[in-house]
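Chemist: quick check, what structure comes out for this input:
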Amino acid sequence: MRTLCASTLIGEFFVIGFAGLVAMKDPDLAGSTVWTVSGIAMFACLALCGVVTRPGGIALGWALQIALIVSGFVVPTMFFMGAVFAALWWASVHYGRKIDEAKARFAAQADPTTPDAA
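Modeler: As a prediction, this is how the structure comes out:
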């Protein structure tokens, strides 16, 4: 699960950076504000890569997905990109868990000393 979720978060890292560049063209937004918010969101993506398997990591990932969708009020394309990454996040979590379970079953079958292998 960690690999799939981290891959999604790294993709989001780049999308947030590009959205920051687009938001810079809005004359109503200060450049420092845009890059502070974008920088915090980008840092959150990288930090979540390390804690995604810990308790609360998945929930923090969902909070980031919601924030990405809400950023569509500043950069309208982010409504679409946020929805795409939310779907990717769901798939990463869902299929990542299935892969982890399959790996655990395979490891139990390969090790005859494990009580579950019988």
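
Chemist: make it CA atoms for all contacts and neighbour counts henceforth
Modeler: Noted.

Chemist: now for the helix or strand harbouring residue 94, which elements pack on it?
Modeler: Per DSSP states H and E: residue 94 is located in helix 77-110. If you count contacts as 3 or more CA pairs under 8 Å, 6 or more residues apart in numbering; DSSP states H and E, helix 77-110 packs onto helix 2-23, helix 57-70.

Chemist: pull out the buried positions in stretch 95-106.
Modeler: residue 96 (16 or more other CA atoms under 10 Å).

Chemist: quick one: contacts of that stretch?
Modeler: With contact meaning CA atoms under 8 Å, 6 or more residues apart in numbering, stretch 95-106 is reached by 1-5.

Chemist: mind giving me the ChimeraX command for buried ones among those?
Modeler: When burial is assessed using 16+ other CA under 10 Å, the buried subset of these is captured in ChimeraX by this command:
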select :1,2,4,5
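
Chemist: to compare against the first, here's the next sequence to fold:
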Amino acid sequence: MRTLCSSTLIGEFFVIGFAGLVAMKDPDLETSTVWTVCGIAMALSVLLCGMATRPGGVQLGWALQVALISSGFIVPMMFFMGAMFAALWWASVHFGRKIDEARARFAAQAAEGETA
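Modeler: So this is what the prediction gives:
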């Protein structure tokens, strides 16, 4: 699960950075505010790469997805991008857990085969 979730989060890192560049063009927003918010979100996406399999990691990932979708109020294209990454996050968690279960099952079968 860690590999799939980390791949999604690193993709989000870049999308958040590019959204920050777009948001800077808005004359109503301060550049420092844009980069403070984007910097926190980008740092969170990198930190979550290591926390994805720990307790609360998936929930924090979902919080990041909600924030990414909500950023569409500033950069409208982020409604779409946020929804796409939320779908990727769901797939990463869902299929990542299935892969982890299959690996554990194969490891148990291999251990049984060695002892027999």
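
Chemist: TM-score for these two?
Modeler: Once superposed, the chains reach a TM-score of 0.97 (TM-score structural alignment, normalised by the length of the second structure), with 116 aligned residues with a CA RMSD of 1.6 Å.

Chemist: returning to what we had before: reformat the contacts of stretch 95-106 of the first structure as CSV; add distance to residue 27 of the first structure.
Modeler: Conversion of the contacts of stretch 95-106 of the first structure to CSV gives the following (distance: CA to CA, whole Å):
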residue, distance to residue 27 of the first structure
1, 41
2, 39
3, 39
4, 37
5, 35
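
Chemist: so which of the contacts of stretch 95-106 of the first structure is the closest to residue 70 of the first structure?
Modeler: residue 5 (20.5 Å; CA to CA).

Chemist: next, the mean deviation of the helix holding residue 94 of the first structure compared to the second structure.
Modeler: Superposing on the second structure and averaging over aligned pairs (mean CA distance after the TM-score superposition for the first structure), helix 77-110 of the first structure comes out at 0.2 Å.

Chemist: what range does that helix cover in the second structure?
Modeler: Residues 77-110 of the second structure are matched to helix 77-110 of the first structure when aligned by TM-score structural alignment.

Chemist: neighbours around the closest residue in space to residue 83 of the second structure that isn't next to it in sequence, how many?
Modeler: The shortest distance from residue 83 of the second structure to any non-neighbouring residue, by CA to CA, 6 or more residues apart in numbering, is to residue 69 (6.2 Å). By other CA atoms under 10 Å, 22 other residues sit near residue 69 of the second structure.

Chemist: show me what contacts residue 29 of the first structure?
Modeler: residue 23.

Chemist: ok, it to residue 76 of the first structure distance?
Modeler: 15 Å (CA to CA, to the nearest Å).

Chemist: mind putting the helices and strands packed on helix 77-110 of the first structure into JSON lines with distance to residue 92 of the first structure?
Modeler: Output for those, formatted as JSON lines (distance: least, CA to CA, whole Å):
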{"stretch": "helix 2-23", "distance to residue 92 of the first structure": "5"}
{"stretch": "helix 57-70", "distance to residue 92 of the first structure": "10"}
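
Chemist: ok, which of those helices comes nearest residue 42 of the first structure?
Modeler: helix 2-23 (5.0 Å).

Chemist: can you list contacts of the next helix-or-strand element following the closest one?
Modeler: Sequence-wise, the next helix or strand downstream of helix 2-23 of the first structure (DSSP H and E) is helix 31-51. Applying CA under 8 Å, 6+ apart, the external contacts of helix 31-51 of the first structure come out as 2, 5-6, 9-10, 12-14, 16-17, 20, 23-24, 57, 60-61, 64.

Chemist: which residues of the second structure does helix 31-51 of the first structure align to?
Modeler: Under TM-score structural alignment, the match for helix 31-51 of the first structure is residues 31-51.
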